[in-house]
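>>> kindly generate the corresponding structure for this input.
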Amino acid sequence: MATTDKEFVRVSTLAELRDEGRTLVTEGGHAIALFHHEGEVRAVDNRCPHMGFPLVEGTVDEGVLTCHWHHARFELGCGDTFDPWADDVATYPVEVRDGEVFVRPQPRRDAPPAEHWRSRLQTGLEENLRLVVAKAVIGLDDAGVDRTDVLDRGVRFGTQYREGGWSSGLTILAAMANVALELDPDDRKRAMYTGLRHVASDCAGEPPRFAQPPFEREDVDPDRLASWFRENVEVRDEDGAERVLRTAVAACDRDAVERMLYAAATDHRYLDTGHTFDFVNKAIETLDHVGWDHADDTLASLIPSLTDAERSEELSSWRQPVDLAGLVEDVTAELDDLAARGADDSWTEPDEFRDLLLSDDPHAIVDGIRDAIAEGATPQQLASAVAAAAATRVAQFGTSNEFSDWNTVHHTFTYANAVHQATRRVDDPVLYRGVLDGAVNVYLDRFLNTPPAPVPGPGKTQRAPDAILDDLDEMFDTEGRVNEAGRLVAGFLDSGGDPADLKRRLGHALLREDAGFHTLQALEAGFRQFDCATDDHDRRVAMVAVARYLAAHFPTRREAEQTFTIASRLLRGEAVHEEGEADD
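Below is the predicted model of the structure:
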């Protein structure tokens, strides 16, 4: 075909196009569908933006082009869609000259790619559209948009469009942001897609959250603000607590606000099976990624999880047959004195301390922690020991238990990890309360290790690390191979394999599944405990715990991965539709 100028290409005679009604041409690397309709010539990209069906095979009626695969509809003149899940189709300029049809094979673009995909991400979140979210995440990455920008948009949406505030979706998003750099590049996109689709699902059908304003006065003493905040949480006054917290964010430094939140999250025992403290910690970790200037709305979204939380001292398990809540409260009443006694001392964890935490004597456990505080143990030292004990419960979880009991040991583990991460941020005696709550729950979980599954000990292997990882991948394809997963991970570590390779492989295995809230949490908590561990045994336990938990919950239908794969293929320009498939 002859080129008449630098922009337009002759593609057909007007008579031919009028007779056929439509035709398909390929110019400039673009497949372009041309239509003669109502006396006008229109040109659109032939690939339906939803899933790639050839639009030249669609139907045109009253100016509306309808795709035959999923019935997405487009205004033929401008390409705008009637259906938000489909996206607009690109259009091309057309000219008719002396009975000849010319097309400029550069699509009209109303916005740069980054702007377009930001808009589509917002639509995907608002409409809870997985495919749109997946395309937007991949499109933004292809456009060079920093992952923090994507995270920021998810956090803004999740904190504003859910009246119930911070919940599992935002926690998943934070966890995925925390592990993203430890994953392969494609899995980093999967991680953001996973977090964002859970945020969208969390907010679907929920009313938005309307903010309470801070007090006009900002010169209130930080200690008084903390007292007001804790009192409002105590009496379950959500509005009052929010006003105080927003005032504190505006008037106090970050350290003071974090201490206020951690105090409120430990004023009562093990709130909402540990979720409340974990939510607080994850919200604060999110601000490490997106910046403290987002603290106002982000932290305010935590208020319902604090004011509405179930308090474990109200549960029979914490009162009978042993008054566990009473034991903890007796020690918390003297925390300041205990911390003062140990202020000038340096504590080294005794060899038998971990066995004590895993014992079946709650009085001895609580007394052991009390004595350690008086001997100079810091909140971080004790939180690390409790988190390692909680990881051991998961690593030794007996598969003869009911499947739902995995949740029980999981809650303790993720709670203990959250307390541990908090102690690495602030050195505050109030966090001893979180340590005590975690230790008591490790005790309550003791029967789930009866009999305990063995944690594979150090040994020698002649197998190559990559071969072990391949076996691990294959093992995850079969249900119930829990103990084998633990053995493979231990064998990988014994083979001298790089833990970074193991993390990447475990992350990929997780993100290809339809993993739920707890499974996604488990991986992130296990990675953090592995990173924080100071000896090979604790590192081994952390990774064995992760692998066994994943194996217990795999495989799934992998529907989310199918959606991500479709989005990837579409953005690479690959064909998703196969001939005959639309009619099946």
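>>> please count neighbours and contacts with C-alpha atoms only from this point.
Will do.
>>> doesn't residue 345 belong to a strand?
No - assigned with DSSP: H, G, I helix; E, B strand; the rest coil, residue 345 falls outside any strand and is coil.
>>> residues touching it, list them.
Shown in contact with residue 345 (C-alpha atoms under 8 Å, 6 or more residues apart in numbering): 375-376.
>>> if you set the cut-off to 6 Å instead, what comes out?
Shown in contact with residue 345 (C-alpha atoms under 6 Å, 6 or more residues apart in numbering): residue 376.
>>> now swap in residue 284 and tell me
Here residue 284 is in contact with no residue (C-alpha under 6 Å, 6+ apart).
>>> which SSE is it in?
Following DSSP states H and E, one finds residue 284 within helix 275-290.
>>> what's the separation between residue 109 and residue 6?
To residue 6, residue 109 is 19 Å away according to C-alpha to C-alpha, to the nearest Å.
>>> brain fart, residue 219
Distance from residue 219 to residue 6, by C-alpha to C-alpha: 67 Å.
>>> that older thread, list the buried ones in the helix holding residue 284?
Judged by neighbour count (16 or more other C-alpha atoms under 10 Å), helix 275-290 contains these buried residues: 275-287, 289-290.
>>> again, but for stretch 551-565
Neighbour counts over stretch 551-565 (16+ other C-alpha under 10 Å) mark 551-555, 560-561, 563-565 as buried.
>>> I have a second one here; can you model it like the first so I can compare?
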Amino acid sequence: MATHDTGFVEVADLESLEESGRELVSANGAAIALFHHEGEIRAVDNRCPHMGFPLHEGSVDDGILTCHWHHARFELSCGDTFDPWADDVQTYPVDVRDGSVYVDPDPPRDLPPAEHWADRLETGLEENLRLVVAKSTIGLLDADVPYQEPMAATVEFGTRYREMGWSSGLTILGCMANVIDDLEETDRKRALYTGVRHVASDCASEPPNFDQPSFATTDVEFDRLKRWFRDCVEVRDSDGAERCLRTAVAADCSDAEVAELVVAAATDHPYLSTGHALDFANKAFESLEHVGWDHADDALASLVDPLATAARSDEQSSWRQPIDLVVLLEDVYGGDISATNGLEELAAAGSERTWEPPADLQSTLLGDDPEAIVDALAAAVHEGATPEELATQVLAAAATRVAQFGTANEFSDWNTVHHTFTYANAVRQFARRTDAVELYRGVFDAAINVYLDRFLNTPPAPIPEPGENDTGRDPETIREDLLETFDEEGEVNEAGRLVGEFFDCGGDPDELKRTLGHGLLREDAGFHTLQNLEAAFRAFDLASGEAESQSENAVGRRQRVPMIATARYMAAHFPTRREAEQTFTIAARLNRGETIHEGE
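So this is what the prediction gives:
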């Protein structure tokens, strides 16, 4: 085979090609489909860009090449597709000399890989195309594009094209970003794919959002802006609230100030929308930590509708009967469920004190006396407990509820304990940004919900204590067993036991995180399961930081509880059909140039 000095490679005899109409040739390792059509010679990559079907087996008519597998159509001269789900096919320059056909197998690319996959990501989001999303997220990371860039594009898309604002898709994206550094390299691609595809699905067929502008002036005192925002949310005035929030961002209010504004409105009524309103808000702020504060205007404005339309727990019977839990809180808050003056007085009294958690605080939080719970928390504030310190304690109690969930309960009740856990995590994470007195209300609300969940621990599932399962086995084998447990239905308690055994046998927690992350991302995990793992990782990290102030045994138990909790939760929801994993695997193989079609 001759190579012309211009870089063209001789690949076929012209007369033979004219007779056959098509030929499959190879040039410098590239499989190329040659077509003689309407007096012209065209050359395209033989692999259909959709799923790799050999295009030389396709049909050519009226200038259109049609793949026979999924009927993707391509304009033959330039390779552009008629079908957005298929991607464009690579074409090659052709030359004819002395009765021979030459092809340039390495022409200049129209776009570098990073730009190509960024364009395809936009199409995947707009058309809600899973395979396109998978190929583009994998392609971007393979092109060494930081995950923050496609995440930012997805946040922008998700806030623009969903009229009802921030929802599960963007929350999942935030969760995946939070755990991405805990995962193996390939699972990082799965995590990004998972977040992006859920945003695409969440926005599919939804009307777009039309922004309300900020006020023309930014010369408004923060306290007044905060009051306006809360008043608008209270009367469910989304438009007014959005203008207030956008004005806070435009006025360059600090991260802490904007967080205070949002937290205040999100806790004026307890446990809005089973905790989702505050959890969504937390994930919006956490997402901005990944993509940058310059996205804050639209990202935070998307929280307004979920806040203004949220269901209010103080209007539900479970918070009013047989014990009026709202009245218990009002007595501490200052006479009204949205008040803070009582909390301000307690916090002022403890401002010069250093608080240490009482030995019996966890048993009180997990007990069946709501008045004792409220009193214990109020006393803690009076003794100097910060929102961050109290939120850490309530988060530990909420994790225990999941870890001890009794499988005799209805399956849907897993979500009940889960919601409390993720709400408590949101309160704790907000405490990193603001020490606003309103955050204490989130702590009290989470603790009341831990109380309301008490019957779901009746009887409590046993939590393996440190040293209880020290079998001496290799931690790697235990991790393999844990993954196999997720392949079987109903192995809830065994999953928890294996996590306890892993810790007892000296396993590396980072390896356990990678194992749990892989077990999660290979499944068609739903919104709550994805949330649960992220919250568990956060709770584990918090417990790991307590080593200096807690006994070794107490820290060990505090660390293992959230990991046992999420392993049990995952085992209850696995296995699934793994459809998303099938799509991811196909996309990865296509991007590597592997054969998908068996007849190729």
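>>> start and end of stretch 204-219 of structure 2, how far apart?
Terminal residues of stretch 204-219 of structure 2 are spaced 39 Å apart (C-alpha to C-alpha).
>>> next, the mean deviation of the very next helix or strand once past the helix holding residue 284 of structure 1 compared to structure 2.
Elements were assigned by DSSP H and E; along the chain past helix 275-290 of structure 1, the next helix or strand is helix 295-300. Compared with structure 2 after fitting, helix 295-300 of structure 1 deviates on average by 0.3 Å (mean C-alpha distance after the TM-score superposition for structure 1).
>>> hmm, back to that, more neighbours: residue 109 and residue 6 of structure 1, which one.
Legend: neighbour count by other C-alpha atoms under 10 Å for residue 109 of structure 1 and residue 6, higher for residue 109 (11 against 7).
>>> where in structure 1 does stretch 503-512 of structure 2 align, residue-wise?
Under TM-score structural alignment, stretch 503-512 of structure 2 corresponds to residues 493-502 of structure 1.
>>> any buried residues in that stretch, and which?
For stretch 493-502 of structure 1, using 16+ other C-alpha under 10 Å, the buried residues are 493-495, 497, 499, 501-502.
>>> now render the residues you listed as a markdown table, adding distance to residue 327 of structure 1 and secondary structure.
As requested, those are exported to a markdown table (distance: C-alpha to C-alpha, whole Å; DSSP: H, G, I helix; E, B strand; the rest coil):
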| residue | distance to residue 327 of structure 1 | secondary structure |
| --- | --- | --- |
| 493 | 40 | helix |
| 494 | 41 | helix |
| 495 | 45 | coil |
| 497 | 44 | coil |
| 499 | 40 | helix |
| 501 | 44 | helix |
| 502 | 41 | helix |
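>>> need the max-distance pair from those.
Greatest spacing in those, by C-alpha to C-alpha: 494 and 501 (13.8 Å).
>>> would you mind measuring from the residue lying closest to residue 252 of structure 1 once chain neighbours are set aside to residue 211 of structure 1?
Excluding its sequence neighbours, the residue lying closest to residue 252 of structure 1 (C-alpha to C-alpha, 6 or more residues apart in numbering) is residue 222, at 6.4 Å. From residue 222 of structure 1 across to residue 211 of structure 1, the span is 22 Å (C-alpha to C-alpha).
>>> which strand in structure 1 has the most residues?
Determined from DSSP state E, the single longest strand within structure 1 is strand 30-37.
>>> average offset between that strand and structure 2?
Averaged out, strand 30-37 of structure 1 is 0.3 Å away (mean C-alpha distance after the TM-score superposition for structure 1).
>>> packing partners for that strand?
If you count contacts as 3 or more C-alpha pairs under 6 Å, 6 or more residues apart in numbering; DSSP states H and E, strand 30-37 of structure 1 packs onto strand 22-27, strand 40-45.
>>> list the buried ones in the first one?
In this case it means strand 22-27 of structure 1. When neighbours are counted by 16+ other C-alpha under 10 Å, the buried residues of strand 22-27 of structure 1 are found to be 22-24, 27.
>>> return the distance of the residue lying farthest from the centre of structure 1 relative to residue 10 of structure 1.
Distance from the C-alpha centroid of structure 1 peaks at residue 98, with 58.6 Å (C-alpha atoms, centre = their mean). Going from residue 98 of structure 1 to residue 10 of structure 1 by C-alpha to C-alpha gives 11 Å.
>>> for the buried residues of stretch 493-502 of structure 1, which one is nearest residue 158 of structure 1?
Using C-alpha to C-alpha, residue 502 is the member of the buried residues of stretch 493-502 of structure 1 that sits closest to residue 158 of structure 1, with 31.5 Å.
>>> how much does stretch 380-388 of structure 1 stray from structure 2?
Mean for stretch 380-388 of structure 1 is 0.7 Å (mean C-alpha distance after the TM-score superposition for structure 1).
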